[in-house]
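Undergrad: A predicted structure for the sequence below; I have some questions about it.
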Amino acid sequence: MDREKVKALLEAVAGGAVTPEQALARLRSLPVEDLRFARVDLHRSLRHGVPEAVFCQGKTPEQVIAIARRLAEAHDNILCTRAQPPIVEALLGSGLDCRVHADARLVVVKPRPTDGVGLIVVVSAGTSDTAVAEEAAVTAATMGNRVERLYDCGVAGLHRLVPHLDLLDEANALIAVAG
């Protein structure tokens, strides 16, 4: 449950649409839900502004779906990272609202527009860094930020960044990805 949903629940209690007992029942499952194979952090967005991400590597498709489904009941923009094709196929067949970002090896469950904090520039050293750079870029964009990408700048080729110094100065944050 995020701040807006907690606030809406409190307003519903104040307005009489929800009883205090009903509100307590909704809040009782907070902050962590035990799925036996995973303890899902439902309060992460209250503490950090974004919900818990699902790191798919090493998980079965069924585990990823169960975790993503529970998180999507409480939040929007659930990031399923390092998602290999069997996981992607399972998520797409799960009935969850999914947006696939193949180059980033990432699936966003329940994608919704959100407000970010500004411009994030993702800079990668080489072509082999593209998947990780895209994961960072898609994550930042999903969080509502404007994202610019400067890929294959080279570890020894920092002169390739000179034409982009104004963009780098404008950025609220830089993410550097190098092998």
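TA: That came in fine, so what should we check first? Numbers count the residues shown, from 1 in each chain.

Undergrad: going forward, measure contacts and count neighbours with C-alpha atoms only.
TA: Noted.

Undergrad: in the protein, which residue is closest to the centre?
TA: For the chain, the residue sitting closest to the mean C-alpha position, by C-alpha atoms, centre = their mean, is Leu79 at 3.6 Å.

Undergrad: Next one for the comparison:
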Amino acid sequence: MAEPVDDALAELALVADLDHDRATRRGYPEAVYCEPKTPDQVRIVAAALRDRAGATDGVPPVALFTRASDEHARAVLDVLPDARWEPQARLVAWPPQPPAPTGGRVVVVAAGTSDLPVAHEAALTAGYLGRATDLVVDVGVAGLHRITRHLGTLRAARAVVVVAGMDGALPGVVAGLVAAPVVAVPTSVGYGASFGGIAALLTMLNACAPGIGVVNIDNGYGAGHLAAQIAAP
């Protein structure tokens, strides 16, 4: 009779080729992008991660399942029942507790409440990659005075992630106030002429303040990962 680990590996070969050595090679583990996958495919990947951790008797590297639906989350929790499910960020993390923070602080700024799902994804990603993280919310340019209340927090950061939809102007404002690099995240929030985040993306790419890097629309994971690398010890 085949061992459970062998069964899991046989199933995995039909779904994915996990890069188990990425954490050793790059310092950060592989993430699992759930959105185009079926719940069964995500369950197979989660089982393979669990079985590999058990076979090596080691502390598993952090596994992040991004863009997870409720069905994806249930599939992960079936085999990793202690995993942490954050529905607003659409992210599942295992083990459930982030590592002790090292390096510099990452501050994530959300222009509006509608940008919070992407901002939470960025903040959780940076936290699970080992950075102390703060979240500043609802400080968009419609009430620009609000950002000045948080200057102490912003200026203490090693990296700042700014998440904004609509006109996407906030990253340029923040970059003019702080010395740290700014990772700008356009979101798909906005009315028709925002074109699903393209207007915000173009604004961020054309910001006149130096020190801004721009990730893809709604890419909170990519922003949090980049900020964690910038703030590494």
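TA: Happy to help now that I have it. Since this is a predicted model, take the numbers as computed values, not measurements.

Undergrad: which position in structure 1 aligns with Lys37 of structure 2?
TA: Aligned against structure 1 by TM-score structural alignment, Lys37 of structure 2 finds its counterpart in Lys59.

Undergrad: gap between its match and Thr81 of structure 1?
TA: Here the distance between Lys59 of structure 1 and Thr81 of structure 1 works out to 11 Å (C-alpha to C-alpha, to the nearest Å).

Undergrad: And Gly154 of structure 1, by the same measure?
TA: Between Gly154 of structure 1 and Thr81 of structure 1 the computed distance is 25 Å (C-alpha to C-alpha).

Undergrad: again with Thr142 of structure 1
TA: Separation of Thr142 of structure 1 from Thr81 of structure 1 (C-alpha to C-alpha) stands at 13 Å.

Undergrad: In terms of neighbours, single out the busier of these two.
TA: When Thr142 of structure 1 and Thr81 are compared on other C-alpha atoms under 10 Å, the one with more neighbours turns out to be Thr142, at 22 against 19.

Undergrad: what sits against the equivalent of the more buried one over in structure 2?
TA: With TM-score structural alignment as the matching criterion, the partner of Thr142 of structure 1 in structure 2 is Tyr128. Taking C-alpha atoms under 8 Å, 6 or more residues apart in numbering, we find Tyr128 of structure 2 in contact with 62, 93, 97-99.

Undergrad: Arg44 of structure 1 is in contact with Val50, isn't it?
TA: Yes: counting by C-alpha atoms under 8 Å, a contact exists between Arg44 of structure 1 and Val50, whose distance comes to 6.5 Å.

Undergrad: Now do the SS call for the residue mapped onto Val79 of structure 2 from structure 1.
TA: In structure 1, the residue equivalent to Val79 of structure 2 is Ser94, according to TM-score structural alignment. Three-state call for Ser94 of structure 1 (DSSP: H, G, I helix; E, B strand; the rest coil): coil.

Undergrad: Wasn't the residue nearest to the centre of structure 1 part of a strand?
TA: Yes: following the definition three-state DSSP, Leu79 of structure 1 is counted among the residues of a strand.

Undergrad: do you know how far it is from Leu119 of structure 1?
TA: The spacing between Leu79 of structure 1 and Leu119 of structure 1, counted by C-alpha to C-alpha, is 20 Å.

Undergrad: what about Ala8 of structure 1, helix or strand, and which?
TA: Under the criterion DSSP states H and E, the helix or strand holding Ala8 of structure 1 is helix 3-14.

Undergrad: Identify the residue range in structure 2 corresponding to the next helix or strand after that helix.
TA: Using DSSP H and E, the next helix or strand after helix 3-14 of structure 1 towards the C-terminus is helix 20-28. Helix 20-28 of structure 1 lines up with nothing in structure 2 when matched by TM-score structural alignment.

Undergrad: Give the other helices and strands that helix 20-28 of structure 1 contacts.
TA: Packed against helix 20-28 of structure 1 by the contact rule (3 or more C-alpha pairs under 8 Å, 6 or more residues apart in numbering; DSSP states H and E) you find helix 3-14.

Undergrad: Thank you kindly, that will do.
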